[in-house]
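> here are the coordinates; sequence isn't available:
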């Protein structure tokens, strides 16, 4: 498999995984909480694998490679927080740390895009995609911090959790952040595939040729 094909495959796995994780983060009434947790785990595993594949296509020690590796580490940290039988506070800290790692990795991956001497539309899409993913991960981390604060207050005051995880502005931060990240991952995939020159929405447009009777 060529580097280009591998990069497209990695970006595709990442994008699909991010969308699956966003569905898992969204409190759809038709989806049970355990099923949504499974989706979150599957989505983050796919993101980690996809980022790892993308990193393998880039130059060693480059910002792009380091950024993708940090994002993959972040996904692995989130998965650990979701599935390993730690106490609740440790699990929340792992998820928060994982989201910050992803945001840091996305920021690092922006470096090569801004250093392009002759940027084109694909470079612009890559920048937009990475910025959206960084924003989404940051919102998810903020949501996790607020949930952790709430848990600590509940523990200190010794009153039970009301169990209502689907309401409140910070739950909205998690959902909105997940979908912003998913949008960014899809845009990054489009930039990796590349929009050809003389094209509209990726479809080649036939240029007028005065010597062509058709």
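That came in fine, so what should we check first? Values in this document were obtained by computation on a predicted structure and should not be read as measured data.

> switch to C-alpha atoms for all contacts and neighbour counts from now on
Fine.

> Tell me how many other residues crowd the closest residue to residue 130 other than its chain neighbours.
Distances taken as Cα to Cα, 6 or more residues apart in numbering place residue 106 nearest to residue 130, at 5.7 Å, with adjacent residues excluded. Using other Cα atoms under 10 Å, the number of residues around residue 106 comes to 28.

> so how far is residue 153 from residue 106?
For residue 106, the distance to residue 153 equals 32 Å [Cα to Cα, to the nearest Å].

> Within the helices and strands, which one has residue 80?
helix 63-83 (DSSP states H and E).

> neighbouring contacts of that helix?
The contact list for helix 63-83 (Cα atoms under 8 Å, 6 or more residues apart in numbering) reads 37, 41, 44-45, 47-52, 54-59, 90-112.

> What subset of these is buried?
37, 41, 44-45, 47-52, 54-58, 91-110 (16 or more other Cα atoms under 10 Å).

> show me what contacts residue 93?
81, 144, 148.

> List the residues that contact the residue nearest to residue 130.
Residue 106 neighbours (Cα under 8 Å, 6+ apart): 67-68, 71, 130-131, 133-134.

> Setting aside sequence neighbours, what's the nearest residue to the spatially most central residue of the chain?
Centre of the chain computed as the mean C-alpha position; nearest residue by Cα atoms, centre = their mean is residue 181, 4.6 Å away. When the adjacent residues along the chain are set aside, residue 181 lies closest to residue 133, with 4.1 Å between them (Cα to Cα, 6+ apart).

> Can you point out the buried residues in the strand or helix carrying that neighbour?
Taking DSSP H and E as the criterion, residue 133 maps to helix 121-157. Within helix 121-157, the residues scored as buried using 16+ other Cα under 10 Å are 122-123, 125-145, 147-148, 151.

> Okay, one more to line up with it:
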């Protein structure tokens, strides 16, 4: 189940990163749909991962916070909000994701789990860059942050997938 949850999250981050990539020339509607589904998948993957961690652990709380961040971004896309409200929700959603990844990073440090450290550091850094990009209207920062986050989530999914 951990593999499934990690890959759901990773696929969600990749879809969201693809949505931000201008070379694909998405219409606004297509981009928003991809962002919506990417964040729904991320929230689902993080929610499942939270359920698989020991109650009260930093990883459980971190995954809950990350899922809340993705849900905040989903709300910004689904509800009828102004552009400034959408921007604020996007910034806050990415900040929550960064906070959650940082909490999981701390648990990785405590356990000496190098892959957990790297994957969560990449995700936190990517989310921070996305939040700052949204705040400053820097699409290049948001794009870079999306792909950095996707790299971290994919690294985590590969790590929990056993070699056969």
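On my side now, so go ahead. The structure presented is a predicted model; accordingly, all values stated were derived computationally and were not measured.

> still on that earlier bit, map the contacts of residue 106 of structure 1 onto structure 2 and name those still in contact.
Counting by both residues aligned by TM-score structural alignment, their matches' Cα atoms under 8 Å, the members of these that carry over to structure 2 are 67-68, 71, 130-131, 133-134.

> Which strand or helix spans residue 35 of structure 2?
helix 28-52.

> What range does that helix cover in structure 1?
The aligned range for helix 28-52 of structure 2 in structure 1 is 33-57, by TM-score structural alignment.

> what comes into contact with that stretch?
Contacts for stretch 33-57 of structure 1 (Cα under 8 Å, 6+ apart): 3-4, 6-7, 9-26, 64-69, 71-76, 78-79, 82-83.

> Equivalent analysis for stretch 104-120 of structure 2, please.
58-59, 62-63, 101-102, 121, 151-153, 155-156, 159.

> okay, stretch 91-105 of structure 2 sits on what stretch of structure 1?
By TM-score structural alignment, stretch 91-105 of structure 2 lines up with residues 96-110 in structure 1.

> mean deviation of the matching stretch from structure 2?
Its aligned residues in structure 2 lie a mean 0.3 Å from stretch 96-110 of structure 1 after superposition (mean Cα distance after the TM-score superposition for structure 1).

> re the thing from before, now tabulate the kept ones among the contacts of residue 106 of structure 1 in CSV and tack on distance to residue 174 of structure 1.
Below are those laid out as CSV (distance: Cα to Cα, whole Å):
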residue, distance to residue 174 of structure 1
67, 22
68, 22
71, 18
130, 18
131, 17
133, 13
134, 13
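
> where's the nearest residue to residue 102 of structure 2 once chain neighbours are set aside relative to residue 156 of structure 2, distance?
Leaving aside its sequence neighbours, residue 102 of structure 2 sits nearest to residue 124 (Cα to Cα, 6+ apart; 6.0 Å). According to Cα to Cα, residue 124 of structure 2 stands 13 Å off from residue 156 of structure 2.

> Next: residue 149 of structure 2.
Applying Cα to Cα to residue 149 of structure 2 and residue 156 of structure 2 gives a distance of 11 Å.

> Can you tell me how far the residue mapped onto residue 148 of structure 2 from structure 1 is from residue 123 of structure 1?
In structure 1, the residue paired with residue 148 of structure 2 according to TM-score structural alignment is residue 180. From residue 180 of structure 1 across to residue 123 of structure 1, the span is 19 Å (Cα to Cα).

> Identify the residues contacting the host helix or strand of residue 140 of structure 2?
Here residue 140 of structure 2, judged by DSSP H and E, is contained in helix 139-160. For helix 139-160 of structure 2, contacts defined as Cα under 8 Å, 6+ apart pick out 2-3, 6-7, 9-11, 13-14, 16-17, 20-21, 115-116, 118-134.

> Next, the buried residues of that helix.
Applying 16+ other Cα under 10 Å to helix 139-160 of structure 2 flags 139-157 as buried.

> now stretch 21-36 of structure 1
21-27, 36.

> Just the endpoints, please. Distance across that stretch?
8 Å.

> what distance separates it from the centre of its chain?
17 Å (Cα atoms, centre = their mean, to the nearest Å).

> Many thanks, have a good one.
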